[in-house]
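> for reference, the sequence and a predicted model appear below.
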Amino acid sequence: MLDPHATLPFAATPHPDAGGAHRLTWDSREAGPEVAFVALPGERMHGNAFVEAALANGAPFVLTDLDVPRALRVPEGQAQQALFAWARQERAKNPLVVGITGSAGKTTAKSYAAAALEAHYMPVFNTMPAIACFLVEFGASPRPLVVEMGIDRVGEMAELVDLVRPDVGVVTSIGPAHLEQLGSVENIAREKGGILQAARGLVGAQAAAYYPPDTYPGVESYGFGAVTHPGQHLQVTPAGAQFRYQGVRVELPLAAPVQAEAAVLGLVLAEQAGLPLEPVARRLAEVSVPAGRYRVHPGRYTVIDDAYNASPLAVKAALDALHAQPGRRISVLGRMLELGPTERALHAEVGAHARQRADLTYGVGAYAAELGERAFPTVPELLEHLLAEVRSGDVVLVKASRGLSWTPERRAQEGVGLDVVVEALLSARGD
């Protein structure tokens, strides 16, 4: 229970009517009788504009600098600093916090690490306010925490590390992403490497190439092949992936190599935490990745929903997994965002890889011609042709960036947010 009248690590005056909450949110739409609201500065509006709505929804207290009912009132302009101070206080009470970053595979790694450790883990959002609210809610739990730590600008990882203070820092992969702000893959490697300041560091097999021993002494690697903690005898079939780790057999239904490597990470973390590996392997077999993260939908034709987000590294990995599938392989690719001045060349590079790994390639929106042999300017035009083409036994991969802040019309025009394509394919399958 979050008690606004308790001793807190910041200056605040609780309103007499302020009550305890089970959760704290930065999104006023989530506020309710058990969920308090923290009013933070935003890119477009300040959270103070939504305080009345949060109170009307029954929020037991509101962390704000306004003089309103049920306020946990802080000095003017101090709400964000207060939230972060509270988060650090609660995080300090937890015995094991794992921070995960990388250019691709963060959410998948988070899911498997959390299952292995039976940990609390971050939901989809991984912004600083979301992480702070998560730490306030779960920091004092005796269960470990797994925190996804994504960045898109220089200096952000240092801020996240200062907030989360991970005991174990993990880098899943390194590749071109968020280049508009980060500038180069070398900058990405350096910035994400800040997470390895933790007491223990781990890097995935692909990322290990960016962290030679003379640069980060003692950083261990995991995955398959020449790594410190290897999974062995990996086999990937349409039914899923299987391998062994320290003699323990691991079977992951409907999984690709990316999920298998994430499972190895989970096993390494569990082993270092002193947990028996057989039960861990059973938990890993039950992991269900969130929608849009290489979720396989078998049926008359198979749909691989990888539409949540995209970077060149992630798209190539998904195409490699598609290539291992039987039947006619179809890739449906949309625009990858935040790639800076090299975006056309990077889209062409990904499109060339698609032509090597798939039997039929579609591109949609901006850079459609670079991404696929069959290119369409908008999503509706793509769907008209795709739904007429797909047939029994096909395997269809759908992947693009999201563009969540864009209007639906712009999303359809630019070829981002292809979850609508996944929905249309599943609906048309009729099984």
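All right, it came through fine.
> every contact and neighbour count from this point should use C-alpha atoms.
Noted.
> tell me which stretches of the stretch 151-300 of the chain form helices.
Residue ranges of the helices in the stretch 151-300 of the chain, as given by DSSP state H, counting those that start in this stretch, are 156-164, 179-182, 185-192, 257-272, 277-285.
> ok, structure two:
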Amino acid sequence: MRLTGDEVAIASHGRWVQDKVPSLISGIGTDSREFIAGHAFLALRGVTFDGHQHAAQVADKASALIGDVQGVAGWSALLDTPQLEVHDTLQALGDIAACHRRTLVQSKVIAITGSYGKTTVRSMLQHVLSGLGLEVSSTQENFNNLIGVPKTLMAVPEHADVAIIECGISEVGEMERLSAIVQPDIAIVTGLTCAHGEGLGGELGIAQEKAKLLTHLSPQGWCVLGLGVAEQFAKIDALNTQETVDMHHQYAVTWSLDRQRLTLSYQQQEAEFDLLLPAKHWAEDMALVAQTVLRLAQDLEQSWRLQQIAQLLQSWRPVEGRMHISTAANSFTLIDDSYNANPASMQAALDTLASLPGHRVAIIGDMLELGEQAECIHQQLDLHDIDEVLTVGTLMGSLQAKNPKHRIRVFRDAEALSAWLESKDFPPLGSTLLVKASHGTGLYRIAAQLKERGQHVI
């Protein structure tokens, strides 16, 4: 990011205190612990924190301080550093990011949302496009909310060929704001289910909110809709007028999976390769990514072929906590999918585990933010062909009564399971373990504990 002080003030509707205006702002930080010298410090305010209180720690190395009226009033001892006063710092963060977005005239900006698969599709797409020789800037870790998206966008260099921005929401109104900030050229909606149903008003509310990513799609932009999304958007009259690539359409990339052998097909082209796991949701994501890249080739005047894309997809590896595979030498295999969970991704992970040989163990915890149907949704999970199940949390524990023929052990929380693991010689030799739950359940700590049992190799 390279914006003048005046540009930042105009974008954020702010004013420079004492008319002290920096000539250039090359970045914005919001965490004093990770602050980069030369950037501006923007003080966020929340229910339990106030970034204004930490401005003194970075004032001597900041190009500017950005705060709200109340916060700036307390910075009288820091006037050697230029100070920008705004009405709301979170709003200003997004407005400044949107201003930088308008300078990215050479970049194709791709926004990704959906109830599941966002991070996997994002990492696959980044891997493929980078492998095809493009300069790609992308969301890191889980920076996909009203704070993370602006930070990700401001880090995109003006010479990037493609920027991939992951957009996640949990409350009504957030997606329209993210769309206004990102102003995507390409929008991808992976799929819809009742993730965050509690905050978004059930399945109908989820579809309505996710569709708002298309609100600020560029005039010549286009979108890619995962299986079932077009039908759900049509029900709420949310389909945009720009070009839509529907993965359910007969001319879209299709896939078939025979154990771990994936076949992708597009028009007269076909490509085959082996997946790390017999994961149908990976196959679906890869078809969506291939379709996106083939369509993007038209915009970039490239002649990429399906075989090229497939070769790159074959070398893709999942990110930590997302069906990440590790093996303890001569002991067991761990599939760490502990970062997060919703009904669709949980069932997909269970189906993948069930399709593997040997002794299969599912360590699964509560899926959060599902609303009033949460208990019913948990009880509907299919544990077919899984030999042993360890559940964590009240909601997932209800599976025991619904599946009397399955070997299910119930734990109230991750700490109770951790203590049990410490006292047992577990898991059995040759087992394959799946660890999955919503992040708030804490099962990522169980995955880390299991990884310590022997030397693991990817």
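The structure has been received and is ready for your questions. Just so you know, these numbers come straight off a predicted model, no measurement behind them.
> quick check: TM-score for this pair?
The TM-score (TM-score structural alignment, normalised by the length of the first structure) is 0.85; 410 aligned residues with a CA RMSD of 2.9 Å.
> could you dump the helices of the stretch 151-300 of the first structure into a markdown table and include mean neighbour count and distance to D17 of the first structure?
As requested, the helices of the stretch 151-300 of the first structure are arranged in a markdown table below (neighbours: other CA atoms under 10 Å; distance: least, CA to CA, whole Å):
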| stretch | mean neighbour count | distance to D17 of the first structure |
| --- | --- | --- |
| helix 156-164 | 18 | 30 |
| helix 179-182 | 19 | 44 |
| helix 185-192 | 19 | 44 |
| helix 257-272 | 24 | 44 |
| helix 277-285 | 19 | 43 |
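> could I get those helices as TSV with distance to E409 of the first structure?
Supplementary listing: these in TSV, determined by distance: least, CA to CA, whole Å:
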stretch	distance to E409 of the first structure
helix 156-164	32
helix 179-182	24
helix 185-192	32
helix 257-272	32
helix 277-285	39
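> looking at those helices, which is closest to A310 of the first structure?
helix 179-182 (13.1 Å; CA to CA).
> quick one: that closest one to the second structure mean distance?
Here the mean offset of helix 179-182 of the first structure against the second structure after fitting is 1.6 Å, by mean CA distance after the TM-score superposition for the first structure.
> counterpart of that helix in the second structure, which residues?
Residues 197-200 of the second structure are where helix 179-182 of the first structure aligns, with TM-score structural alignment as the criterion.
> starting at the chain centroid, how far to that stretch?
Centroid separation for stretch 197-200 of the second structure versus its chain: 18 Å, with CA atoms, centre = their mean, to the nearest Å.
> which residues in the stretch 51-200 of the second structure form strands?
Secondary structure of the stretch 51-200 of the second structure (DSSP state E, counting those that start in this stretch): strands at 64-68, 83-86, 108-113, 136-138, 162-166, 186-189.
> any idea how far stretch 328-345 of the second structure is from the chain center?
The answer for stretch 328-345 of the second structure is 17 Å, by CA atoms, centre = their mean.
> do the same with stretch 164-172 of the first structure
Here the centre of stretch 164-172 of the first structure is set off from its chain's centre by 14 Å, with CA atoms, centre = their mean.
> run through who's touching it.
Residues outside stretch 164-172 of the first structure that contact it (CA atoms under 8 Å, 6 or more residues apart in numbering): 88, 91, 96-106, 109, 131, 135, 147, 192-193, 195-207.
> whichever of those end up buried, select them in PyMOL.
Of the contacts of stretch 164-172 of the first structure, the buried ones go into a single PyMOL selection, burial set by 16 or more other CA atoms under 10 Å:
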select buried, resi 88+91+96+97+98+99+100+101+102+103+104+105+106+109+131+135+147+192+193+195+196+197+198+200+201+202+203+204+205+206+207
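> so where is stretch 344-352 of the second structure in the first structure?
Under TM-score structural alignment, the match for stretch 344-352 of the second structure is residues 313-321.
> returning to what we had before: can you list the strands of the stretch 51-200 of the second structure in JSON lines and add distance to E284 of the second structure?
As requested, those are arranged in JSON lines below (distance: least, CA to CA, whole Å):
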{"stretch": "strand 64-68", "distance to E284 of the second structure": "44"}
{"stretch": "strand 83-86", "distance to E284 of the second structure": "45"}
{"stretch": "strand 108-113", "distance to E284 of the second structure": "15"}
{"stretch": "strand 136-138", "distance to E284 of the second structure": "21"}
{"stretch": "strand 162-166", "distance to E284 of the second structure": "18"}
{"stretch": "strand 186-189", "distance to E284 of the second structure": "13"}
